[in-house]
Every structure is written in structure tokens, then in C-alpha cells.
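J.: need coordinates for the below:
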Amino acid sequence: MTLIRHGHRGQAVRQLQQQLNRAGAELYVDGHFGDATEAAVRAYQRRVGLVADGIAGPKTLATLAGTGNARLLHHNMLLAVAQRLNVELAAIYAVNEVESAGQGFLANGKPAILFERHIMYRQLCTPRSNEDDAAALQAYADELAALHPNLVNPRPGGYAGGTAEHQRLAHARLLDDTCALESASWGAFQIMGFHWQRLGYASVQAFVAEMEAGENQQFDAFARFIETDPALLKALQGKRCATFAKLYNGPAYQRNLYDVKLERAYQRHAEAAIEAAA
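T.: From the prediction side, this is the model:
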């Protein structure tokens, strides 16, 4: 994934500066991504409605090149969520930057997903009404696991990545549509489908339709995930990065430096907001 950001130097930065100048900036084209270039990137992003993070990633570069951005995450969505959750906008920007998988869609236009075969097994075993026989459900899941171990399995694995994950999902949907959709993580924030009811969707199919619609809908699902977890919401409101990272990412958060990345991103966005207001 191409990311051009503060501190970078080289031909890619020169090309970016030239594109920004064609879009109305007045940069000295020196191939150095300094404060002036970051400010110009933010100004351009704000003008076209993108998330104004000051980083020239695939979305900003594509928009500069003339590609439409209707399905991309917009600044107004982050602003609305910040107000809705009563969280500082800089903190929302930081969470979006660190916790997002990058782009919510693959090059072929399909949403980014990861199919989890062990979740498929679990969902097939889960009774959904008082009439369901748990033993019979497990026996059926075991039968499918024997026939299709790459799609139904008590153990995780079998990942293919990218567009091939959609092929796995399509095959799993032939076994059980609802369980299959519940067993994939969706969009830029990789929200698991089985959360659909907690997040307030009418069905997992309705949830998936929203994930297919655009990154703004994907971010709305992420916001619902936070606001339906009081501890997670409180940590974000208090800007307690380590607590938020632990709750959202699990015990491995320290090894992956999620808390450090969140704190640094927050400081950068907070400082940029102060500068923009000055």
C-alpha cells in the first residue's frame, strides 16, 4: 500500500507536490514532504471531502488522479461520529488511522474480508431457537467439517487472502448463507459479521449490504461497535490509548505497539487541528 507522509523524500513526493500544485497549492517542488506539503495535503483532502489526515495514501492519490471518491471514507463521517460518541475529533482520526486495515475495498470493488472457518463451525453449532437441538447441530457441523475442512473447521486457518477470500465465502454460503456471512470480517475495520444483532442491523444480510455500500457505512459499523461497548467507549473518550488498544486488539497490543501508534497519531492530529485553527 502506497503511503507518502511527513519526512519522506524522493520522486514520489515531487510527483505529489506537482499534483497538489495543479489542484491549487503553491508548493516549492523539492521532493521533501515537510510541513508545507502536509498542510497542502490536508487542505486538498478537506476540499474534496476525504479524511484530512495529511497522509497521501491510495485514496488521496487516486482522487488527485481524477478517480471518483463516492465510496471512500469522508471527513464529515468522522466529524459526525466524533460528535455522536462525544470523542475529540483528533482521537477519532487517530483510531481511524491506526485501527483501519487501510482500504475498505479490494481492487475489484468487493469489500475487504477475511473468512474464518472456525467461526463458521461455531456458528453452525450455535442454537438459534428453543427448538434447535444442540447435539444435532454439532453433528451436522462435524459432518461438514469432514467434507469441507477449509470452510468448516474447529481450528482457525486456511486463509487465502485478497479476492480469494470471497471465493471461500461464496462456497461457504452454499452450505449456510447466514452462518457464512457471520463468519467473515468485513471492511476497513474488519468487523465480524456475527456482531450484526449487537450493532443494530436487521440481519447479517442487511449488515453485509451496508459493508458493500461504502467506507462511510463501514466506519458507521465501527462506531456502533465502540458505542455498544461501554468500556471501549469510555477509554476512547478519556484518550486512554493503552486501555483502548488492549480492549480492541487483545493482549498482543503491546507487541504490535498499538497504544504507542495511537498516542503518536493523536498528538499529530491534535497539533494539526490547533495549527489549522490558528
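J.: drop to CA atoms for contacts and neighbour counts, all remaining ones
T.: OK.
J.: please enumerate the helices of the stretch 51-200 of the chain.
T.: 58-64, 75-85, 89-99, 117-125, 134-147, 164-175, 177-182 (DSSP state H, counting those that start in this stretch).
J.: how about TSV for those, with mean neighbour count and distance to Ser203 added?
T.: As requested, those are exported to TSV (neighbours: other Cα atoms under 10 Å; distance: least, Cα to Cα, whole Å):
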stretch	mean neighbour count	distance to Ser203
helix 58-64	18	30
helix 75-85	17	23
helix 89-99	21	25
helix 117-125	24	15
helix 134-147	16	21
helix 164-175	17	15
helix 177-182	22	9
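J.: this one next, for a side-by-side:
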Amino acid sequence: MLKLGSHGAAVRTLQALLKADGARIAVDGWFGPATLAAVRDAQRRYGLVIDGIAGPKTLAALQSDHRTPRHLSALDLEHAAQDLGVPLAAVRAVNEVESRGTGFLPDDRPVILYERHIMHRRLKARGVQPDTLAALVARHPDLINPQRGGYLGGTAEHARLTAASRIHPDAAIESCSWGLFQIMGWHWQALGYASPQRWAELMSTTEGYQLRAFVAFVQADPALHAALRELRWATFARLYNGPDYRANLYDVRLARAYARYALEGDMPIAAPPSSTTPATA
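T.: As a prediction, the model looks like this:
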């Protein structure tokens, strides 16, 4: 992910692509204001999210001369802001800080993280008897376990999902976080999806569907929704990321990203209450 202040060979490659795309910039390996402006111009032309950060989606658009349809668009964020009744800058901030940058792996499968401790819970919730569950834990400790762990990352998480699906396909889907915003599959019913399989199908289709899942997730939690509407970033980060949110400065990063987008002239679609202001630390 290349952004303002980045430097080196990867920036030179980006600048060469931007120059071939028509930007009038130097290929000097420094991501300065001119490169930032060129990245934003390219993102605007290709219909990408305009954040000035050159990640894999921006590079892919520059290399192929078009936006991959499954990638998130600026219009997707506008629709999300309208549905949530929040400033567009707030949705852009959440997308920057809380998303994984891309919802798909290089092989076009969705980004997932399989959670073996959630698989243990979901099997129990689905009525698997204690003795049977204990036997499954003993046989497949990396797939079913009361404790977190066993993560492999990347494409290997799909191998874990495939293996878990042989044990219980629905519980396996429910035991993964999916896409840009890492929404757990076990929320499928509360968020209005017809089945775990339908959830997985849509999360595998486009980042736009992954964003819709995030919108539904926020709307389903009145406290989380209110925190986002009122720009109470510490509360939003705590409810979304858990009590350890301060360790990664989620609230600070969200507030700073929101302030930056708002200062860029990103006017709210729906103004927040006048009594609230974004946190600064």
C-alpha cells in the first residue's frame, strides 16, 4: 500500500504507470504531493475509491486500463453513506482503517480468516453432542478447538475452510470472517441472508456486496450505528474491534482519516448532530 511519504522502487513503478496513463510527474521514487494528486486523478477516472492510496486495486486499474468490476467503487461508498445516514467522509474513513484494503486474494477468492474456536462454538450451537465434539477436537485440533489459533493466512485459510466444510459445511462458513470488513459468517441470518451458502456466494462476488454486509452489520446494532452517526470514534472502535481497540489506535486513526476526508471538501450526505465533533486522540 503506497501513500504519501512512501519511497523506493515500488513508488517508481507506480509513477511510471501513472505517467504512461497521462500524468505529468517525475519518476523519482518519492510519493509526494504530485504523485498523490496523480493517484487521486487516476482513481477518479477509473471509478475507484478516491483515497490517494495506491494499493493493488489502483495498480491493477493502471495496468489494465479499467477497474475490475468486483472492486469497490466510489459510488458504492456513496450508497453506503446514504443507507447509513452518515457523512460520506465517515464511510471513507472506515473503509480506509477497518477494511483489509482488498476483499479478494490474487486468485480471485474472497479474503477470509477461519476461526477454529468459532467452529467449536457453532458446532455446539448446532446441537453436536459433547462426546462427539470432544472427539472432533481430538481428531482436528487445528480446525475445531476451544482456543484461538491455527491461522495460516492467505490462500491457506481457504484450505482450512475446505477441510472444515467436510465436517459441517454451514458451520465452516459461519466460522470465517469474510471480505473487506471481516464480518463473521455466523451473522448471516441476523443480517438478512437466506442461508450460509448464500452469504458465502455473495461475499465471493464483489466488494460491493461485502460493503453491503458491513452496512447491514452496523444497522443491526443500534449502539454501533449511533456511534458512527455521531462520529464517536472511540465507541465505534470499541464496539467494532473489541476492548483492545486502543492497542492498534483504531479510534485515533478513524478520527484522523475522517478529518482528512472532511477537510478535502467531502461534505456530509447527512449531517451529524451539531453537538458532536470527531475525536482527535
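J.: give the equivalent position in the first structure for Lys57 of the second structure.
T.: Alignment note (TM-score structural alignment): Lys57 of the second structure maps to Lys59 of the first structure.
J.: please apply the same query to Ala42 of the second structure.
T.: Match for Ala42 of the second structure (TM-score structural alignment): Tyr44.
J.: if I pick that match, what's in contact with it?
T.: Applying Cα atoms under 8 Å, 6 or more residues apart in numbering, we find Tyr44 of the first structure in contact with Leu20, Ala23.
J.: does the match of Lys57 of the second structure touch Leu72 like I think?
T.: Yes. Using Cα atoms under 8 Å, Lys59 of the first structure is in contact with Leu72, at 7.3 Å.
J.: list the residues that contact both of the two?
T.: Shared contacts of Lys59 of the first structure and Leu72 (Cα under 8 Å, 6+ apart): none.
J.: who's in contact with the counterpart of Lys3 of the second structure in the first structure?
T.: With TM-score structural alignment as the criterion, Lys3 of the second structure lines up with Arg5 in the first structure. Contacts for Arg5 of the first structure (Cα under 8 Å, 6+ apart) come out as Phe33, Glu38, Gly54, Ile55, Ala56.
J.: using the three-state scheme, assign the second one.
T.: It refers to Glu38 of the first structure. Here Glu38 of the first structure is recorded as helix under DSSP: H, G, I helix; E, B strand; the rest coil.
J.: so how far is Gln15 of the first structure from the closest residue in space to it that isn't next to it in sequence?
T.: Among residues not flanking Glu38 of the first structure along the chain, Gly54 sits closest, at 5.1 Å (Cα to Cα, 6 or more residues apart in numbering). Gly54 of the first structure sits 16 Å away from Gln15 of the first structure, going by Cα to Cα, to the nearest Å.
J.: give me the more crowded residue out of the two.
T.: Legend: neighbour count by other Cα atoms under 10 Å for Gly54 of the first structure and Gln15, higher for Gly54 (24 against 14).
J.: shouldn't the more buried one be in contact with Ala36?
T.: No. Applying Cα under 8 Å as the test, Gly54 of the first structure and Ala36 come out as separate, 10.4 Å apart.
J.: and the helix or strand hosting Gly208 of the second structure, what does it pack against?
T.: Under the criterion of DSSP states H and E, Gly208 of the second structure resides in helix 207-219. Packed against helix 207-219 of the second structure by the contact rule (3 or more Cα pairs under 8 Å, 6 or more residues apart in numbering; DSSP states H and E) you find helix 74-84, strand 183-184, helix 196-203, helix 222-229.
J.: can you add distance to Tyr258 of the second structure and give the ones you listed back as a markdown table?
T.: Listed next are these as a markdown table, based on distance: least, Cα to Cα, whole Å:
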| stretch | distance to Tyr258 of the second structure |
| --- | --- |
| helix 74-84 | 13 |
| strand 183-184 | 22 |
| helix 196-203 | 26 |
| helix 222-229 | 11 |
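J.: nearest approach to Arg121 of the second structure belongs to which of those?
T.: Closest to Arg121 of the second structure of those is strand 183-184 (Cα to Cα; 12.9 Å).
J.: to what extent does that closest one diverge from the first structure after superposition?
T.: On superposition with the first structure, the mean distance recorded for strand 183-184 of the second structure (mean Cα distance after the TM-score superposition for the first structure) is 0.8 Å.
J.: contacts only, for Ile4 of the first structure.
T.: Here Ile4 of the first structure is in contact with Ala12, Val13, Phe33, Ile55, Ala56, Gly57 (Cα under 8 Å, 6+ apart).
J.: not counting sequence-adjacent ones, nearest residue to the last one?
T.: This means Gly57 of the first structure. Leu3 (4.4 Å).
J.: now swap in the fifth one and tell me
T.: Distances taken as Cα to Cα, 6+ apart put Ile4 closest to Ala56 of the first structure, at 5.0 Å, once the chain neighbours are dropped.
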